[in-house]
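# Structure for this input, please:
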Amino acid sequence: MGRFSRSWQMFKASWRVLRSRKELAVFPVLSGVAGLVVAAIFLTPALFTIDPNGRPTFGSWALFAGFYLVSTYMAIFFNTALISQANIALNGGDPSVAGGLRVAGSNWARILPWALLSATVSMILRAIEERLGFLGRIITGMIGMAWTLVTYLVLPVLVLERVGTKDAVKRSATLFRNTWGENVLGNAGIGVAGFLLFLPAVALAALGAVAGGATLLVCFGIAVVWGLLVGITVAALSGIYQTALYRYAAEGTTPQAFAEADLGHAFPQRR
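Presented below is the predicted three-dimensional model:
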């Protein structure tokens, strides 16, 4: 099976799980709503603390930092809920929104250090990018990609193994290095599928811009709704996919829903 075929198989496997367990899509919705609330709380007052010359003040930076930290925590909180219930679904159980929120709530202190670390890394990379310009974008792009790959399984480890952030980062790095790290970039089927699914929204927006008038409003409205649905779906599929990869990397077993996805060849043991 070729690389593209494996990616497509993994996308279809994730889609089958989501189609049979639609409640998993609720968590990205809740995450998005929470993100909007956090943005309103922090970014709105930040706009009023900028000085007359348009430069951020100390208060602005404090609010921006608060936004980074809280929004990162909220995203991780709902991803925790999603992963916990995706794991139940992969085990053939009955996931629920309430069950996921309970798991996330019971792990609030465990995921807090990871949220702080993630937000801090993001802010540092952003600062480097702004100071170094084009060179900074190259450097932060490489560092950010490496960070994302090495820590890809941190959250499943935190949730399912119930360890601290330090141990979770080490565990994720070990799983990445020893099991499937060399091939992860070649199997981004969900990301590619999400991009392709988003193209109709772009086409609708372009059509509305050309037509103008009432057609513009209708096309733009449909494009926004379509884009939101794609974003929610991709986020849910990513959580399912991430959980399945953790199960294979940590336990060496392939969930039944991914039996046809050929995980053993997608992520071969590193020699």
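
# For the rest of this, base every contact and every neighbour count on C-alpha atoms.
Will do.

# Let me know whether M10 touches G191 as I believe.
No: checked against CA atoms under 8 Å, the pair M10 and G191 is beyond contact range at 11.2 Å.

# More neighbours: those two, which one.
For the pair M10 and G191, the greater number of neighbours falls to M10 (27 against 16), based on other CA atoms under 10 Å.

# Please give the structure of this sequence too, so both can be compared:
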Amino acid sequence: MRRLANSWALAKSSWAVLKADKELAVIPVISFVCTIVVMAAAGGAVWLTLDPTSQAGETEITPTPFTYVVGAVGYLLITFVVTYFAAVLVSGAYQRLTGGDPTLASAFSQASSRIGPLFLWSMLTGTVGLILQALRDRAGFLGQIVVRLVGMAWEIVTWLAVPVVVVEGTGPVDSLKRSASLFKQTWGENLVAQGGFGILGLLVVLPALLVIFVVVPAIPIAGIAIAAIWIAVTSVVLSALNGIYRTALYLFASRGQAPAAFSSEELQAAFQPKTRRF
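The predicted structure is shown next:
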């Protein structure tokens, strides 16, 4: 409970940073739009590779080997877009937390200066995602559980990889090692942070669900519009808070000093050294 309460306190500090730099909330919006565009382009490319065959007067569409290649390339491109914009958000948060006054231009500039390492990192994490998905498709019930656990472990261990790439400019292997090393220091707060934002996301979505059940039956168009806008706005805010939080954890874990807008006591409580047992 103490760790969970501390995570909520850190989330409040992240909110204070976001209020000081509201432009950071624009980055998830741009990321969403660009991701949708890339997804649409990839989907169209996959559609063009499908093989329509006619049998008994009916047309059956089947994938070709090229379909899987194009699909994999599209998935990797989407992963890169998501990774790049995550890096833009981390760049803006990093500038603010280290005493700067970020703008959208400065955040994009810093992330773009790491475009090579970010691309390589996205290819690594995207490839791991493809492998895990292939294993899930071929595994039995128990195998799927194991693969999902492996996937969750990968996401947790690599949670600080994007800040590592943005700040340190390391390649994919070194970034993975560095993120794993920082995870060993922050494992408790790392896990609770991700879980805490999941709980926070559930809580802020509840009003939208209430609107769906209460307003939509009476005024469908208005109810759906209100719920959609609420979910979109809260998703943007939570995404921005997550990026700020992640950057703050990275800074404290790597430098041992609380970044601006964060309490030293809160962060110190988050990273208490583990006691060894013999």
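
# Superposed, how do the two chains score by TM?
TM-score of the superposed chains, computed with TM-score structural alignment, normalised by the length of the first structure, equals 0.91; 267 aligned residues with a CA RMSD of 1.9 Å.

# so what corresponds to T98 of the second structure in the first structure?
Correspondence of T98 of the second structure to the first structure, assessed by TM-score structural alignment: N91.

# Could you tell me how many residues sit around the closest residue in space to its match that isn't next to it in sequence?
Counting by CA to CA, 6 or more residues apart in numbering, N91 of the first structure lies nearest to P255, which is 7.3 Å off, once chain neighbours are set aside. Using other CA under 10 Å, P255 of the first structure has 21 other residues around it.

# what do we get in the second structure for P255 of the first structure?
Aligned against the second structure by TM-score structural alignment, P255 of the first structure finds its counterpart in P259.

# which residue lines up with S179 of the second structure in the first structure?
For S179 of the second structure, the residue aligned by TM-score structural alignment is S172.

# do the same with P63 of the second structure
Per TM-score structural alignment, P63 of the second structure is aligned with P56.

# okay, now the nearest residue to that match once chain neighbours are set aside: neighbour count?
Using CA to CA, 6+ apart and skipping residues adjacent in sequence, the residue nearest P56 of the first structure is I50, 4.6 Å away. Counted with other CA under 10 Å, the neighbours of I50 of the first structure add up to 16.

# I50 of the first structure: what's it in contact with?
By CA atoms under 8 Å, 6 or more residues apart in numbering, I50 of the first structure lies in contact with P56, T57, S60.

# Secondary structure class of the first one, three-state.
Right, P56 of the first structure. Per DSSP: H, G, I helix; E, B strand; the rest coil, the local secondary structure of P56 of the first structure is coil.

# Quick check: it vs A109 of the first structure, distance?
As for P56 of the first structure, its distance to A109 of the first structure is 32 Å (criterion: CA to CA, to the nearest Å).

# And those two? Which one has more around it.
P56 (17 against 11).

# Hmm, the more buried one is touching T49, no?
Yes: using CA under 8 Å, P56 of the first structure is in contact with T49, at 7.1 Å.

# Is E189 of the second structure within a helix or a strand, and which one?
helix 172-214 (DSSP states H and E).

# what's the spacing between that helix and its chain's center?
9 Å (CA atoms, centre = their mean, to the nearest Å).

# Does anything pack onto it? Which helices or strands?
With contacts taken as 3 or more CA pairs under 8 Å, 6 or more residues apart in numbering; DSSP states H and E, helix 172-214 of the second structure sits against helix 2-20, helix 115-138, helix 141-157, helix 161-168, helix 220-255, helix 264-270.
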